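**Q** sequence and predicted model, in that order:
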Amino acid sequence: MNNHRQRKEMKEDTLKKVSNDAKRKVLVVEDNQLNREMLAEILSDRYQVLTACDGEEGLRCLAEHYQELSVVLLDVCMPVCDGYEFLERIQGDSLLSSIPVIVMTASSRQETELKCLELGAVDFVIKPYNPQIVLGRINSVIKLRESARILAAVEHDELTGLYTRQAFFHHAKTLFKLKKEEDFHVVVADVKDFKLINGSYGATAGDKLLCYMAKAYQGFIRHGLVSRYGSDQFACLIYGQPEIDKDKIETYIREIADHAPIPNVTINYGVYMHIDKTLPVSAICGRGFMAIKNIRGNYESNVSYYTAEMREKQIRSRQLENDFEGAVANREFVVYYQPKYSVGTEKIVGAEALVRWQKPDGEIISPGEFIPVYEKNGQIVKLDEYVFRRVCCYQRRRMLQGKELIPISVNLSRASLHRSGTVMRYVEIVKGAEIPFSCVPIELTETVALYSDRIRRITEALVRTGFLLHMDDFGSGYSSLTSLNELPFSTLKIDKKLIDYIEQPKGKKVVQQVISLAHGLDMKVVAEGVENSGQVQLLKEMKCDAIQGFYYSRPHPEEQFTAMADQEI
């Protein structure tokens, strides 16, 4: 890394020397020929002067020479494209807008000055021109800004020499304009677990890997641009070929990984072919990275191709996010109850609260669609509490009606469990409803309940206040026996994935051992996802305590569940 710093300092020293020795360039955008020639004469002794007769020509000249320009002198009143429009149009491009603009106007109105300043102008020159004032203003502005040569240097990433992200955006937009008939494609790359690579092999080895990748991608692109898009991400814009051959690109990707300076490195790629050039370049690259998200956790493939379905899924997710607050306010989220049946009596002994989304037009949205979205963006915290409040209100109504209360368990997500103040809020909700804590057990999935000091403190706080804790989905993933030993669960729920194999010899032994283990730890056992009589019979023989599943009952809306419960209790 010291070598990179030394090279950077040498480069800057060289550029400063070049900037000081050479004449700086100034662009004059003025529609009046006499004024244009007058300014050129005033400036020519100190500067190289480029001129444009209107704003449109000025924009073209700026785009072509921005790397060399130190300042733009811009007339406000011009045909075709006036000064205001000129300033507005360069604001969308970070490279063009980095060149300082001095506005020239015959108007002394404060409104004119304020508007130009709001649009990014840095100073003013009043007509008719005073040569000393013009030169003084230009000199002052240049002293406050980096030289044009230094500006050019920041286009390139210091480590890899590739375009920076902002420079990539600028040049991509320029290419789109120059090659309107061309088909463009984008390939983005993301090094998996790059922080782990740096931690294991050191930062120098990580830098070596990034430089290797940069060189490889530059060799791959004949017509296009390559950028270091992020710390461990790259973006390639390709044109000059109607399609990207999938077999060739996957072969090339394997070769890059095989010859990488770090063994077994995984690089994920997202490919967006036939891009929509009307989109911002950031959105175009975003579609490539969207494709990468589609293969996270997939160890069989590290290349994904953007499809319209991905875009539709993204739009759908955003719609679910945007509709969430309104759905909560309108109580569109409806609580369903799935009964739990005693193995011995085959009577309802409890239930689990499950949420469904019923829109005003009758559409039912599956929790499998909206729960992952809300878990990702954090809205699940509010949804958890919404469901918990609804269940507490239901139990309150039953109590006021003099009906027997049966425990209705409510799921608590990882986000809710880790949010500060959750225990206190849930305690206040139960106390406000004036119901027993035992009638609203809390269910934690085994992944949420993986043992840690923080989880232990939170679960102990819940139990101290009177809540019962159930471990949900046991056997669906990484089942932590430490969690069973250390955390105060009263009930263990065996996941459907284990129950599905209960009628096979090995599956039967596994379920029997889980039940025996739970009973040995003084926990009750509920089997989830039970669907046939053979499974029920085996669970009876294994002394399972309760069963939840389609064999006995699907989840029901409140009214139907109440009728079932009242009939059996």
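**A** Happy to help now that I have it. Only a predicted model underlies this, so the values are computations on that prediction, with no experimental measurement involved. Residues are numbered from 1 along each chain as shown.
**Q** use CA for all of it now, contacts and neighbours both
**A** OK.
**Q** could you pull out the strands in the stretch 101-250 of the chain for me?
**A** 101-105, 123-126, 184-191, 224-230, 233-239 (DSSP state E, counting those that start in this stretch).
**Q** ends of stretch 118-131, how far apart?
**A** In stretch 118-131, first residue to last residue: 26 Å (CA to CA, to the nearest Å).
**Q** which parts of the stretch 1-150 of the chain are helices?
**A** Secondary structure of the stretch 1-150 of the chain by DSSP state H, counting those that start in this stretch: the helices cover 2-21, 33-43, 55-65, 83-90, 110-118, 131-144, 148-153.
**Q** reformat those as CSV; add mean neighbour count and distance to residue 386.
**A** Formatted as CSV, the helices of the stretch 1-150 of the chain follow (neighbours: other CA atoms under 10 Å; distance: least, CA to CA, whole Å):
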stretch, mean neighbour count, distance to residue 386
helix 2-21, 13, 54
helix 33-43, 15, 69
helix 55-65, 18, 54
helix 83-90, 19, 46
helix 110-118, 13, 45
helix 131-144, 14, 56
helix 148-153, 20, 53
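**Q** export those helices to TSV and tack on distance to residue 438?
**A** Shown next, in TSV, are the helices of the stretch 1-150 of the chain (distance: least, CA to CA, whole Å):
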stretch	distance to residue 438
helix 2-21	63
helix 33-43	85
helix 55-65	70
helix 83-90	64
helix 110-118	62
helix 131-144	70
helix 148-153	67
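**Q** of those, which is nearest residue 402?
**A** Closest to residue 402 of the helices of the stretch 1-150 of the chain is helix 110-118 (CA to CA; 68.7 Å).
**Q** off-centre distance for that closest one?
**A** Using CA atoms, centre = their mean, to the nearest Å, the mean C-alpha position of helix 110-118 is found 38 Å from that of the whole chain.
**Q** what's it in contact with?
**A** Contacting residues not belonging to helix 110-118 are listed as 84, 87, 103, 123-124 [CA atoms under 8 Å, 6 or more residues apart in numbering].
**Q** from those residues, pick the one nearest residue 496.
**A** residue 87 (62.9 Å).
**Q** before we go on, here's another structure to hold up against the first:
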Amino acid sequence: MSALHDRIESDTDSRVQRLERRLERERKARIDAEAVAEAGLRELYISQRRLKLLHKVTVAANSPGGLRQSLHAALEEICTDLDLACGIAYTVTDGGEAARAIDLWFSAEPSRIFDFIELSREAEFAIGEGLPGRVLADGKAHSLEDTSQAADGEGSALAFTAGLGSGFAFPITIARETVAVFEFFCRKMIHLDPPLRALLEQIGVQVGRVFERERSRQVLLHEARHDALTGLPNRIALLERIRAAAIAGNDDALVKIMVVDLDGLKGVNDLMGHHAGDQLIKTAARRLEACVLGHQRSMLNAGGSSCVSRVGGDEFIILLEGREWIDQARGLAEKMHRALAESEGLLPGISGIAASIGIARLEGTGDLDQLVRNADVAMYAAKERGGSTTVEFDESMRDTFRFRDELEKELREAIRARQFLLNFQPIVEAADPNVIVGFEALVRWQHPQRGLVHPADFIPAAESCGLILYLGDWVLEEACAAIARLNACGGRGADRYVSVNVAAHQFLSASFSARVGELIMRKGIDPANLRLEVTEGVAITDAKRTREVLEQIRAWGVKTSLDDFGTGYSSLSYLQQLPFDTLKIDKSFVADLDDKRSQQIVRTIVELARSLDLSVVAEGVEDAMQGELLAALGCDYLQGYHYGRPLAESEAFARL
């Protein structure tokens, strides 16, 4: 019995021990599971907190305040969320070679780290120096786990003294380019584990968008205030400078402006193309700037300032502020003439740059627009004197400007009131001048006070103020209506054409060919009865666009003429490329037919036309001898006062 009892007790103890071991294992497993769950929850909490921080920084970066406000908000969010003592922003300068503080920082306890913050306001780090320099070196986040051991000089010593035991810095990036650095310090030790590094990288990208927006804003502001070709200030920036000087209202704020307009740029564009013209404008801009800066250096301590601007086309305006400047404006203009005239550095075939300069003066608070207009008037007076000269504005010139201003107003009213009419000049066969093959439509202005005004007296003004588009469209529509009436008469009028001159802006506009097609359909005319004339200057302003328009209208059956042939610079090269039907020899050659050289020019033009299968019209024929000689030289058609002056429609068409 005793042995049995001992065995039973032994079995019982063994089961108890096994149960206890089992319970211990279960307890440990439960503890381990709870630890894993707690770690997972902690990681989830940290992850959610960091995501929340990234969201806060993103919101801060996209705040509407501006660069500094957005950066300060981002620093505050990072410091607050990660329990950091302070944060400092640096921008990257010197082409990525240094990080420079911009006096932008955040601290929840600024009084405790005052000395450190003061030192950081003007801190600058080269590549490899300090935390910002190490970030610049490789574009990655770096930490400093013990500021007392750092060898970065006074900044680290002050950080340690202020109780800032460790720190870290990371890059602010735009497409992997480091544009700024954020640096932070804290009182506790901080370790940049992989998740935190990933978070800082994302923050760097988000804050980088602030810099990207600022860059875009600065580019837009610069483009809005500067000329794209030369980089000089434009009219907007210039008027702001003039306005600021005028508002100052003292003797030192006296203002003169010089309008510099390049002479002969159109010839360069025609002869060598617009790329060459652009190069000439850029060269002129550099020379004008250098001339003004050199003159300014020679004035030593003289007060005032200057500004060179390009206001469009081949026109520059130089602003001179201060009494010393305006007293020397004339001498500066002469230096400009000499500087522009130098041939060195210009394209082959260009010996120098000539310019017409107009000068006007503003004292006190005057009309700024009037100031510019006065200088323009003086500049045009310089051009009328042959160019390459300088004219200062005086009151006697005001009448000239007033006349031009009034003429523009009258032209606008004339278009509104339909005060224009068309005359028609006959074009005849050279072999038989009694046969009229067509008419050229010529616009006249029926002025209510001055009577019939010749186009030479108003077309240039219409072109300069942009009204030529309206006037040209009216001429085209009226000419098409006249063709419809001519065709309705039957007989010889059915196959006679009307030729219409087309201005450059009108011909090269995007809607021109469609407008021609619309008028042909609406007026119900035969396209062969309409002929469009463009000058060489129009044709080579934009050769590609010219060819497109010519091909479109010729596909409908409309014929085209190249007017004033022989007066341009690139006739032969462009003539092969552009599909014209007729050449019109300029009247200047006809007027000089008693000169053997003019006869040879006409003969050459005729031979060239024959080789290209083009007909030839000679205009400006004043007498029978000229007509006979032109016929003998091979011209197909003739036009001029000898065969009929421009007449009203009814009189002209009655000649048929």
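**A** It's in. The shown structure was predicted, so the numbers you read here are calculated from the model rather than taken from an experiment.
**Q** need the TM-score from the superposition.
**A** The TM-score (TM-score structural alignment, normalised by the length of structure 1) is 0.60; 413 aligned residues with a CA RMSD of 4.6 Å.
**Q** that older thread, closest to residue 514 of structure 1 out of the helices of the stretch 1-150 of structure 1?
**A** Across the helices of the stretch 1-150 of structure 1, residue 514 of structure 1 has its closest neighbour in helix 2-21 (57.2 Å, CA to CA).
**Q** identify all contacting residues around stretch 527-543 of structure 2.
**A** 269-270, 480, 483, 495-504, 507-508, 520, 546, 556-565, 567-568, 570-571, 574, 578.
**Q** list only buried entries from the residues you listed.
**A** 269-270, 480, 483, 496-504, 507-508, 520, 546, 558-565, 567, 570-571, 578 (16 or more other CA atoms under 10 Å).
**Q** among the strands of the stretch 101-250 of structure 1, which is nearest residue 314 of structure 1?
**A** Relative to residue 314 of structure 1, the nearest member of the strands of the stretch 101-250 of structure 1 by CA to CA is strand 184-191, separated by 18.4 Å.
**Q** mind checking how far the closest one is from the chain centre?
**A** With CA atoms, centre = their mean as the basis, the mean position of strand 184-191 of structure 1 lies at 17 Å from the chain mean.
**Q** of the buried ones among the contacts of stretch 527-543 of structure 2, which belong to helices?
**A** Mapping these onto helices (DSSP state H) picks out 269-270, 480, 483, 504, 507, 520, 546, 571.
**Q** so which of these is the closest to residue 322 of structure 2?
**A** Within these, the smallest distance to residue 322 of structure 2 is 37.4 Å, found for residue 269 (CA to CA).
**Q** how about the nearest residue to that closest one, chain neighbours excluded?
**A** residue 277 (5.2 Å; CA to CA, 6 or more residues apart in numbering).
**Q** the one you found: neighbour count?
**A** Using other CA atoms under 10 Å, residue 277 of structure 2 has 20 neighbouring residues.
**Q** so what's it up against?
**A** Listed by CA under 8 Å, 6+ apart, the contact set of residue 277 of structure 2 reads 265-266, 268-269.
**Q** buried subset of those?
**A** For the contacts of residue 277 of structure 2, buried by 16+ other CA under 10 Å: 265-266, 268-269.
**Q** map residue 547 of structure 1 across to structure 2 for me.
**A** Counting by TM-score structural alignment, residue 547 of structure 1 corresponds to residue 638 in structure 2.
**Q** quick check: its match vs residue 583 of structure 2, distance?
**A** Using CA to CA, we find residue 638 of structure 2 at a distance of 12 Å from residue 583 of structure 2.
**Q** now list whatever residues contact both of the two.
**A** Common neighbours of residue 638 of structure 2 and residue 583 (CA under 8 Å, 6+ apart) are residue 617.
**Q** more crowded one of these two?
**A** Between residue 638 of structure 2 and residue 583, residue 638 has the larger neighbour count (other CA under 10 Å), namely 30 against 25.
**Q** which element, helix or strand, includes the more buried one?
**A** Taking DSSP states H and E as the criterion, residue 638 of structure 2 maps to strand 637-639.
**Q** how about residue 510 of structure 1?
**A** Using DSSP H and E, residue 510 of structure 1 maps to helix 505-520.
**Q** residue range for the following helix or strand past that helix in structure 2?
**A** Per DSSP H and E, the first helix or strand lying C-terminal to helix 505-520 of structure 1 is strand 524-528. In the comparison with structure 2, strand 524-528 of structure 1 aligns to the range 615-619 (TM-score structural alignment).
**Q** that stretch against structure 1, how far on average?
**A** Average distance, stretch 615-619 of structure 2 versus aligned residues of structure 1 after superposition (mean CA distance after the TM-score superposition for structure 1): 1.0 Å.
**Q** contacts for that stretch, please.
**A** With CA under 8 Å, 6+ apart as the test, stretch 615-619 of structure 2 has contacts from 581-587, 590, 606, 609, 630, 635-640.
**Q** and with 10 Å instead?
**A** Residues external to stretch 615-619 of structure 2 that are found in contact with it (CA atoms under 10 Å, 6 or more residues apart in numbering): 427-430, 561-565, 580-591, 602, 605-610, 626-627, 630-631, 634-641.
**Q** now the buried members of those.
**A** Among these, those classed as buried by neighbour count (16+ other CA under 10 Å) are 427-430, 561-565, 580-587, 589-590, 602, 605-609, 626-627, 630-631, 634-640.
**Q** quick one: which helix or strand includes residue 437 of structure 2?
**A** Per DSSP H and E: residue 437 of structure 2 is located in strand 436-447.
**Q** what element comes up after that strand heading to the C-terminus?
**A** Assigned by DSSP H and E, the successor of strand 436-447 of structure 2 is strand 451-453.
**Q** what does that next one contact?
**A** For strand 451-453 of structure 2, the external contacting residues (CA under 10 Å, 6+ apart) are 419-421, 443-447.
**Q** distance check, residue 403 of structure 1 against residue 561 of structure 1.
**A** Taking CA to CA as the measure, residue 403 of structure 1 falls 14 Å from residue 561 of structure 1.
**Q** neighbour count: the two, which is higher?
**A** In this view residue 403 of structure 1 and residue 561 are compared by other CA under 10 Å, and residue 561 has more residues nearby, 19 against 14.
**Q** for the equivalent of the more buried one over in structure 2, which non-adjacent residue is spatially closest?
**A** Residue correspondence to structure 2 (TM-score structural alignment): residue 561 of structure 1 is matched to residue 652. Among residues not flanking residue 652 of structure 2 along the chain, residue 424 sits closest, at 6.1 Å (CA to CA, 6+ apart).
**Q** quick check: that neighbour is in a strand.
**A** Yes. Assessed with DSSP: H, G, I helix; E, B strand; the rest coil, residue 424 of structure 2 lies in a strand.
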